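**Student:** sequence and predicted structure are below.
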Amino acid sequence: MSSPVEPRTSGTLDLGAPLVAALAARCPFPPPGTPVTVAVSGGADSLALLVLAVAAGCEVVAVHVDHGIRAGSAAEAEVVADVAGRLGAGFRAEQVVVAPGPNLEARARAARYGVLPADVLTGHTADDRAETVLLNLARGAGPAGMAGIRRSPRRPLVDVRRQETEALCAALGLLPVQDPSNLDPAFLRNRVRHELLPLLADLGRRDPVPLLVRQAELFAEVDDALVALAVLVDPTSAADLRAAARPVAGAAIRAWLLAAGVGDGHPAEAAAVDRVLAVAAGDAVACQVAGGWRVARTAGRLRLEPPDRPA
């Protein structure tokens, strides 16, 4: 359920702070006057995104999505509406129902993006990129997953640090929403953020975030090269997969599975690719890949079999 877009006002928040100009210069926003939709949870990153989009001269509508999964979340929309009004931006509130099942983060994300436009701007920072690299490493991702959160016109803040978004909010007197779930160790990303990254900083005696971001950039280059070669490989042909170099065959398999909707938009893990290659080699007749999907082989051809559905 969505609310009507609240009209823009003249804005009362002073964007003349030097930090605003310095950060805006590092963020590739669309040209002034371009209409944009900005996803704003009320946290420091998304508030900074909202501020910088307005400072860049875009015609901004801030959208807050209430997932309805914790107490007090509805009140956060009021915080976002207030900041949007002080900036002279439009505002819209959305309420979604999160589907039941495992992996709350993934289900909430799916519900959220279901009501946001495809070109919505999001406040992913360099810190988010580093966290995603470690998360994907832990699940055995290949080059596509290790590339993490890629550069995109939809992610203007990917070179900005979280400490900078917090400093921007402080400079403007904005009080970001403090989501208690961001401290819950039940969520793996929180443990990476609050435990693993500080440990890496201590062990390496340096900030690991720039190093991890650089690794993500390198993996993105490798993945792009593999994808270009993988289009020459038929992933349903056992002979093609056997003949191709393993990284290229793996890229072809990942592209095939992604196109079929296997893995909820995430590239297949290395172990799943290994199992498919074993089927192609004749070492197995079928294998599980993800989410109940199977790959089976008949007469030199591989096919995808969807999960069994309840009768």
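**Tutor:** Done, it's in.
**Student:** contacts and neighbour counts: CA atoms only from here.
**Tutor:** OK.
**Student:** list the buried residues for stretch 289-296?
**Tutor:** Residues Val289, Ala290, Trp293, Arg294, Val295, Ala296 are the ones in stretch 289-296 that count as buried (16 or more other CA atoms under 10 Å).
**Student:** these into TSV, with extra columns for secondary structure?
**Tutor:** Below are these laid out as TSV (DSSP: H, G, I helix; E, B strand; the rest coil):
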residue	secondary structure
Val289	coil
Ala290	coil
Trp293	coil
Arg294	strand
Val295	strand
Ala296	strand
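**Student:** which of these lies closest to Glu59?
**Tutor:** Ala290 (41.4 Å; CA to CA).
**Student:** can you tell me how far the closest one sits from Gly145?
**Tutor:** According to CA to CA, to the nearest Å, Ala290 and Gly145 sit 15 Å apart.
**Student:** repeat for Leu168
**Tutor:** 31 Å.
**Student:** so how far is the helix or strand harbouring Arg214 from its chain's centroid?
**Tutor:** Per DSSP states H and E, Arg214 falls inside helix 208-230. Its chain's C-alpha centre and that of helix 208-230 lie 16 Å apart, by CA atoms, centre = their mean, to the nearest Å.
**Student:** ok, and what's touching it?
**Tutor:** Defining contact as CA atoms under 8 Å, 6 or more residues apart in numbering, one finds that helix 208-230 is touched by 126-127, 129-130, 133, 143-144, 146-148, 150, 197, 200-201, 247-249, 251-252.
**Student:** contacts for stretch 136-152 next, please.
**Tutor:** By CA under 8 Å, 6+ apart, stretch 136-152 touches 128-130, 132-133, 158, 215-220, 222-223, 266-271.
**Student:** buried residues in it, which are they?
**Tutor:** Per 16+ other CA under 10 Å, stretch 136-152 contains these buried residues: 136-137, 140-149, 151.
**Student:** got another, please set it beside the one above:
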Amino acid sequence: MVSSGRLPSRLGQRREGIERALSERGIALESLLARSNLDEWGSEPIRIGVSGGPDSMGLAVLAWAHGQQVLAVHIDHGIRPGSHKEGAVIADALAPFGIGLLEYRVAVEHGGNLEDRARQARLARLRGAATAHTMDDQAETVLANLLRGAGLIGVGAMQPGARHPTLGLRRAELRAVCEAAGVAVLDDPSNTDSRFVRNRVRAELIPLASTILQRDIVPILARTATQSQEYVVALDLILGQLANDPAELPAVLARHRLNAQIVAGLGLRLTSAQLEHVREVAVGARRGHQIVHAIEVRRRHDKLVFLDRDGAVLLTLDLT
């Protein structure tokens, strides 16, 4: 990380301007940085998944203000008309901050469960890049996972850290960063499409629950996620003393361990049914399985291998 005092004078002046503009809104830039997990990247360049929306653009600017070298990664799903032009808009908006853009195009066919298939295709390409999920996203994930019948891991939602550095920030704060920095953002119309469960959780369920409780439930749900994560950590410690071979563990513990390894290695969260399919491959009950649209899992001797649609290895787990 490079301190703000060592930024070239022109960039330093830009940072000071952002800091003043945020202060006028009652927001302290240093507070935003302190509540993020950008320090976990150390001096390494940070890769950030950027959609062009205020959350990801705000994170890119925050990382720059933190003095880090930033590379933005943009995924075009090709779902919306004209989406192929968004990369150029994003590149122009980030160029004044010395942030480069790496752009990928992935094919996601229209049909059932479009939201999840697009997400899985995006994750397969991002490969560990940081994402700008906020405390609001965390709360929505807790509720959406509960509605899908998730257990302890699902309620734990996203883990704060280098991959999710802004879970301590609110969505409105990242939008304020963009406005203070004069960064143009793209508002994705799919974020208000009522066909998607998460959008209805955001637009209807969370406001209703906040009205019922007469308080903002987002921090409460985020705290619930943190408590669930603490239980998961304790369970992982216990599992660390047991056999690594899924065949030697009760199915529920085997799924738990596989889930932790898949999340750590791919940033991919699977449903209980998908995890059971992975476990069956691991214990030899299946030869292989396509767990999501773009990722297949196979067992090769004492290894569990995850492959993308082109056959490239994304993750290898040792089963011995």
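**Tutor:** That came through, no problem. Since this is a predicted model, take the numbers as computed values, not measurements.
**Student:** counterpart of Arg107 of the first structure in the second structure?
**Tutor:** Arg107 of the first structure maps onto Arg117 in the second structure, with residues paired by TM-score structural alignment.
**Student:** I figured that match hits Val292, correct?
**Tutor:** Yes - counting by CA atoms under 8 Å, Arg117 of the second structure touches Val292, with 7.3 Å between them.
**Student:** which residues in the second structure does the strand or helix carrying Val51 of the first structure align to?
**Tutor:** For Val51 of the first structure, the host element (DSSP H and E) is helix 44-55. Using TM-score structural alignment, helix 44-55 of the first structure lines up with residues 54-65 of the second structure.
**Student:** excluding chain neighbours, what is closest to Leu249 of the second structure?
**Tutor:** Closest residue in space to Leu249 of the second structure, ignoring its immediate chain neighbours: Ala243 at 7.1 Å, by CA to CA, 6 or more residues apart in numbering.
**Student:** list the contacts of stretch 295-307 of the second structure.
**Tutor:** 124, 278, 281-282, 284, 287-291, 308-309, 313-320.
**Student:** what range in the first structure matches that stretch?
**Tutor:** The aligned range for stretch 295-307 of the second structure is empty, by TM-score structural alignment.
**Student:** the residue nearest the centre of the second structure and Gly151 of the second structure, how far apart?
**Tutor:** Centroid-nearest residue in the second structure, with CA atoms, centre = their mean: Thr131, separated by 4.4 Å. Distance, Thr131 of the second structure to Gly151 of the second structure, by CA to CA: 24 Å.
**Student:** for Ser210 of the second structure, same thing?
**Tutor:** When Ser210 of the second structure is compared with Gly151 of the second structure (using CA to CA), they lie 23 Å apart.
**Student:** likewise for Leu169 of the second structure?
**Tutor:** Distance from Leu169 of the second structure to Gly151 of the second structure, by CA to CA: 25 Å.
**Student:** before we move on, what about Leu38 of the second structure?
**Tutor:** 29 Å.
**Student:** next: Ala93 of the second structure.
**Tutor:** 41 Å.
**Student:** ok so, going back, now tabulate the buried residues of stretch 136-152 of the first structure in JSON lines and tack on secondary structure and distance to Leu277 of the first structure.
**Tutor:** Output for those, formatted as JSON lines (DSSP: H, G, I helix; E, B strand; the rest coil; distance: CA to CA, whole Å):
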{"residue": "Asn136", "secondary structure": "helix", "distance to Leu277 of the first structure": "21"}
{"residue": "Leu137", "secondary structure": "helix", "distance to Leu277 of the first structure": "21"}
{"residue": "Gly140", "secondary structure": "coil", "distance to Leu277 of the first structure": "16"}
{"residue": "Ala141", "secondary structure": "strand", "distance to Leu277 of the first structure": "16"}
{"residue": "Gly142", "secondary structure": "coil", "distance to Leu277 of the first structure": "14"}
{"residue": "Pro143", "secondary structure": "helix", "distance to Leu277 of the first structure": "17"}
{"residue": "Ala144", "secondary structure": "helix", "distance to Leu277 of the first structure": "18"}
{"residue": "Gly145", "secondary structure": "helix", "distance to Leu277 of the first structure": "19"}
{"residue": "Met146", "secondary structure": "helix", "distance to Leu277 of the first structure": "20"}
{"residue": "Ala147", "secondary structure": "coil", "distance to Leu277 of the first structure": "22"}
{"residue": "Gly148", "secondary structure": "coil", "distance to Leu277 of the first structure": "24"}
{"residue": "Ile149", "secondary structure": "coil", "distance to Leu277 of the first structure": "27"}
{"residue": "Arg151", "secondary structure": "coil", "distance to Leu277 of the first structure": "31"}
